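> can't give you the sequence, but here's the structure:
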C-alpha cells in the first residue's frame, strides 16, 4: 500500500506541473509555451473582463512552480475586478482564486483558503441577485467541503447549485452542476446516483457539442467505470476524449488524455500499453517544445513501476529525471520526494536510509499535509518501524492514522488501520488489544464485502441503465426517421402536384408568363429537394469536414445548375408552344365528344332492348 501512496503524491504535485510559471531560478521553466501565450493575451487585453480571465489562468498555471508569482497574478486580478465594481468580475476573481488553491489540495491550508474564497463569492452572488454566479459559487464551496471529507454538507451545496443551474439557459452551468453533484455522490459511495447525474451531464454536453463540456464528462465517466474495475469502458471514454482533442485541435489536452489512458492501463496491469501512451505524451510534448509538461508523464511512469512492484526500476527512473525532482523541490514539496525515497528504501530493506528520508519529511507533512496525504505518510512511518521491529513506535503512528480515518469516516482506511493494529499488537504479545482490533477489522471487512456485492449489482444496474438509454435512443431515432420520411413523402407529393398543374396549364390557353413563373418555381422546388436529400448523404460521407463538404457541393452544383436551366428551358418552351396548345385542346375535346357519343348510343340501345322485351 505505501508504495502506491508515494506515486499518488507525486502525481498530485506534478499534475500541478502544468500549472507552472517562468522563474529565473528554475531553468527548466524558462520555456513554457502556455505562459508565453497567456502573457501575450494579457498584453493585448483591453477590457476588464479579458484581463481578469487571463490573470486567473496565469495564477492557476503558476501556482505549482512559483507560489509567490501566482499570488501576485491573483492579487492583480482581484484589484482589477474590485476597481471595476462589476460584481460578476469580483465573484469570478474569488472563484478563480479558489480553483488555483484546490488544484494543490495536498496542502490543507490551500483547501481552507479555497473554501474561504468560495464562500465570499457565494455571499456576494446572493447579495447581488446573480443566480448563475450563485450556482457556480455553490459548486466551489462543495468542492472544498468534499476535499475536507464533509460529504453530506457538500451535497447540500451541490443540490442548491443544481436547482439554480436547471433554471438557467446555460449548458455549461448545467453540465458542471450535474458532474459536480455526481462527484460528491461518488465520494459518498452512492455510485448509482453518481452515474445517473453523469449521464445527464453527458446528454447535455453531446447536444451542445462543446469541447470543454465533453472533456469534463468523458473524464468523469472514465473515472466512474475505473472505480467499478470496468477498465474497458473507462478506456472507451478516454479514447473519446482523444478523438475530440483531434476534432477541436487541442494538443495540450491530448497530452492529458494520453496520460489518463496510460493510468487506466496501469490500473488494468497492462503495463506495456501504459508505457506506450506515456511515450506518446512525451513525444507530443517534444513536438510542442513544452518540456515542463513531460513531468506529468515521468511521474506516471514512476507510479507504474511502483504499482507493478518494480521498486528498483522506479528508484532508478526517478534518479534519472533530475528535472522532476528539481521541479518538486522548487515548488516547495521536497518532503514528498523524501517520502518517495523512504518508501522505496523500505521495500529494498535499506531501513536506515528509509528512516533518514521519512524523518526528514515528517515536520513538513505535519505542518502542511492534507488529511489524506498525512494518513499515508503515517502509514509509511508505521511500515518502517514494523520492519525495524520497533512495534511500539509502529503502533503510535498507526493510531495517528486511525484518528484521521475515523474523522474522515472512510471505511477502507479504517479497515486498513484495524488490520495493522491487530498485527502489531500480536507481535507485542498484547492479544486482548489485538482481538479488539481484529474484531473491528472483520466488521469493516464485512461491510466492505457487502459494498463489493453491491458493486456487482451496481454493474448490472449500470448495464441496464445503458441498455435503457440505448433503447430510448433507438426509439427516438426511429421516430425521427419516420417523421422525416413522412415529410419527404409530403414534399414529393407536392412536387408531383406542382408538375401536374404545370402540365395541365400547358393544355389550356394560359399566358406564357404564368407558365414560366410556375415552371420556374417548380424546377427550383425540384432541384432544392434533390440538394436537400444529397446534403444528408454528403455529411455522412465526409463526417462533417468542411473542405470535403465544399468540394462535393461544388461538383454537385456544377452538374445540377446547367441541368436545371436546360430542363427548365426545354419543358417551358414545350408547354408554351401554341401548336401544342391547339393539338392538346382538340385532342382533349375529341376525347370528350367521343365519350359523350358512346354514352348516348349505349343509352339508346338499352331503351330499345327494353321495348322489345315488353
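Received, thanks. Because the structure is predicted, anything quoted here is derived from the model rather than measured.
> From now on I want contacts and neighbour counts done on CA atoms only, so please keep to that.
OK.
> The stretch 51-200 of the chain: strands as residue ranges?
Counting by DSSP state E, counting those that start in this stretch, one finds no strands in the stretch 51-200 of the chain.
> Look at residue 400 and say how many residues are nearby.
16 (other Cα atoms under 10 Å).
> which residues touch it?
Residues near residue 400 by Cα atoms under 8 Å, 6 or more residues apart in numbering: 375, 378.
> Excluding chain neighbours, what is closest to residue 256?
Once flanking residues are discounted, residue 256 sits nearest to residue 281: 7.9 Å by Cα to Cα, 6 or more residues apart in numbering.
> The structure to be compared is supplied as follows:
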C-alpha cells in the first residue's frame, strides 16, 4: 500500500504528458507531409485537438497559433476563420482554469474583430455565440445575453437558420444556468422548431439533450429518459452515429446500465475518436469507483488505461489527489482517503477555486467523521458551512448543518448545536419554497410541452394532407393521360403522336412509382447517397425494360 501511495503522489506531481507518443508522431508526420496550406492547417488542428482532449492546453494553444500563422500567410482568407472558429480546439468544462477560459475568450474576440472588419456576419454571429457561452460559464449572465443580442443583430443580415437554432440553444443555456426554467424551455422549443423545419437531425438531437438536462435539474429522470429515447429513435432512423453515441452516454448516466456503455464504446471505436473513447472510460471509471467501491479494482482500471491516467494527471495535482482520495473514500479506506485529500488541500492553497474547496472540505469532514476524529470532522464541516453560505449553495446547508448539530451536541456544546438546528430548519424552509417554485415551473414546462406537441401534430397533419392531395392529383393526372391515349386510339392519328403520348404517359407513371418509394428508401438507407444510388440503379434497371415492353404493347394495340 505504501508503494502505491508513493507512486500516486509521484505521478500526480509529474508534468503533463500526452497519452500516446506514437500517435503524436503520426500527427507530426501528417503536418510534415502536407502539400497545401489547407492540409497543413488541418493536420496542425488535429494535433491541437488531440492535446486539448488530454488537457494539454498550452501545447494546444501553441499549435493553434502556429496554424493561424500559416493561414495568415495563405492566399485563402477563409482558412483564418476556420481556425479562429474551430469548435473543438479548446474543450472548456467545469475543471478548466480561469486562465484557459480567458485565453479562449481572447482568441474568439480576435476572430470576432476580424469577422466584423471583413463584413463576415456569419462568423461574427458564431463568435458572439461562443463568447456568450464563455461568459455564461463564468456566471456573467448579463454579458452573455449582450453577446446573444449582438448575434441576433448579425443573423438579421443572413438566412442562416442553423445558426439561429444554435443561438436559441445558447439563450436556453443562459436561462437554465440562471435558474429560469420556463424561458430556458421556450428558447429550446424555438431552437427545435427551427431545426425541425431544416430537418437538421444533429441539431434536433442536441436540443433533446438540453431538454434532458433541464428535466434532470428538477430530478425528473423519467421525463429526461423519454427525451433520450426520442433522440435515440430519431438518430437510429437517420443513421446519426455521433447522436447515438451521446444518447447512449446519457442513458448510461441515468440508468447505470452496462449495455448502454458497451454500445457507446462500440460507436466511439467506430468513430475513431480519442475524445469519445476517453469519455466512455471516464464513465466506466466513475461507476466502478462509486458503485463497485473497491479501491484495488478502480486503481487497476486506472493503471490499465494510460489515456485516462494522463487525462486526470494533466488536470493538475489538485484534481489528481482528489480522484485518488475519492477512490479510497468510496471504498471505505478513510486514512488513505484523508492522506490524498490533505495533499489536494495543500495543492489548493495556490488556487482560489471556492467550489472545489467546498467539495474537498465536505469530503474531508465526512472522512474524518467515519474515521472517528470528531474534532477535525467538526472543523472541516464548519469550513464547508461557511463556504456553502458564501457561495449560496443552499442544497448543501441542511446536511452539513445537521452533522454539525449532532457533533456539537455530542461535545456538549448545546448553544452551537441549537444554532445549527435552526440553520437546518431555515435552509429546509427555503428549499421547500424553492421546490414549490420548481414544481410550478415544471408544470409550466409541461404545459408548454403539451402545447408544442399539439402544434407539431397539427403541422404533421397539414403536411400529410398536402402530400396526400398532391399524390391524389398526380394519380388523377396519370389516369387522365392514359384515358386520353385510349381516346386517341378511336381516331386516325399519326403513329408519332401515339408514341410521344405513350412515352410521356409511362415516364410519368414510373417516375410516380419512384416518388412513392423515395421516402421509405431514404429511411431504409439513412440518407446515405451511395446506398440510394445503388438501389435506384437497380429499380430503374427493372422498370425501364417493363416500361419499354408495356409502351410498345399499348402503342401496338392502339395502332
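On my side now, so go ahead. Given the structure is predicted, the values throughout are model-derived calculations rather than measurements.
> My guess is the residue nearest to residue 256 of the first structure contacts residue 261. True?
No. Contact criterion Cα atoms under 8 Å: residue 281 of the first structure and residue 261 do not qualify, at 10.3 Å.
> Tell me which residue is most central in the second structure.
With distances taken as Cα atoms, centre = their mean, the residue of the second structure nearest its centroid is residue 206 (6.0 Å).
> and that one, what is it in contact with?
residue 243.
> same question, the one 5 residues further on
Taking Cα under 8 Å, 6+ apart, we find residue 211 of the second structure in contact with 185, 188, 224, 227.
> what does the second one align to in the first structure?
Matched by TM-score structural alignment, residue 188 of the second structure corresponds to residue 198 in the first structure.
> swap in the third one?
When the first structure is aligned by TM-score structural alignment, residue 224 of the second structure is paired with residue 234.
> so the nearest residue to its match once chain neighbours are set aside is in which element?
Spatial nearest neighbour of residue 234 of the first structure, excluding adjacent residues (Cα to Cα, 6+ apart): residue 222 at 4.0 Å. Following DSSP states H and E, one finds residue 222 of the first structure within helix 211-227.
> what's the mean distance for the next helix or strand after that helix versus the second structure?
Remark: after helix 211-227 of the first structure, the chain's next helix or strand is helix 231-247, criterion DSSP H and E. For helix 231-247 of the first structure, the mean deviation from the second structure after alignment is 5.2 Å (mean Cα distance after the TM-score superposition for the first structure).
> overlap in contacts of residue 281 and residue 261 of the first structure?
Here residue 281 of the first structure and residue 261 have no joint contacts, going by Cα under 8 Å, 6+ apart.
> Tell me how many other residues surround the match of residue 224 of the second structure.
25.
> which other helices and strands contact the strand or helix carrying residue 421 of the first structure?
In the assignment (DSSP H and E), residue 421 of the first structure maps to helix 411-428. Contacts defined by 3 or more Cα pairs under 8 Å, 6 or more residues apart in numbering; DSSP states H and E place helix 411-428 of the first structure against helix 391-408, helix 431-507.
> contacting residues for the match of residue 188 of the second structure?
Residue 198 of the first structure neighbours (Cα under 8 Å, 6+ apart): 178, 179, 182, 217, 220, 221.
> Could you report the separation of it from residue 461 of the first structure?
Distance, residue 198 of the first structure to residue 461 of the first structure, by Cα to Cα, to the nearest Å: 14 Å.
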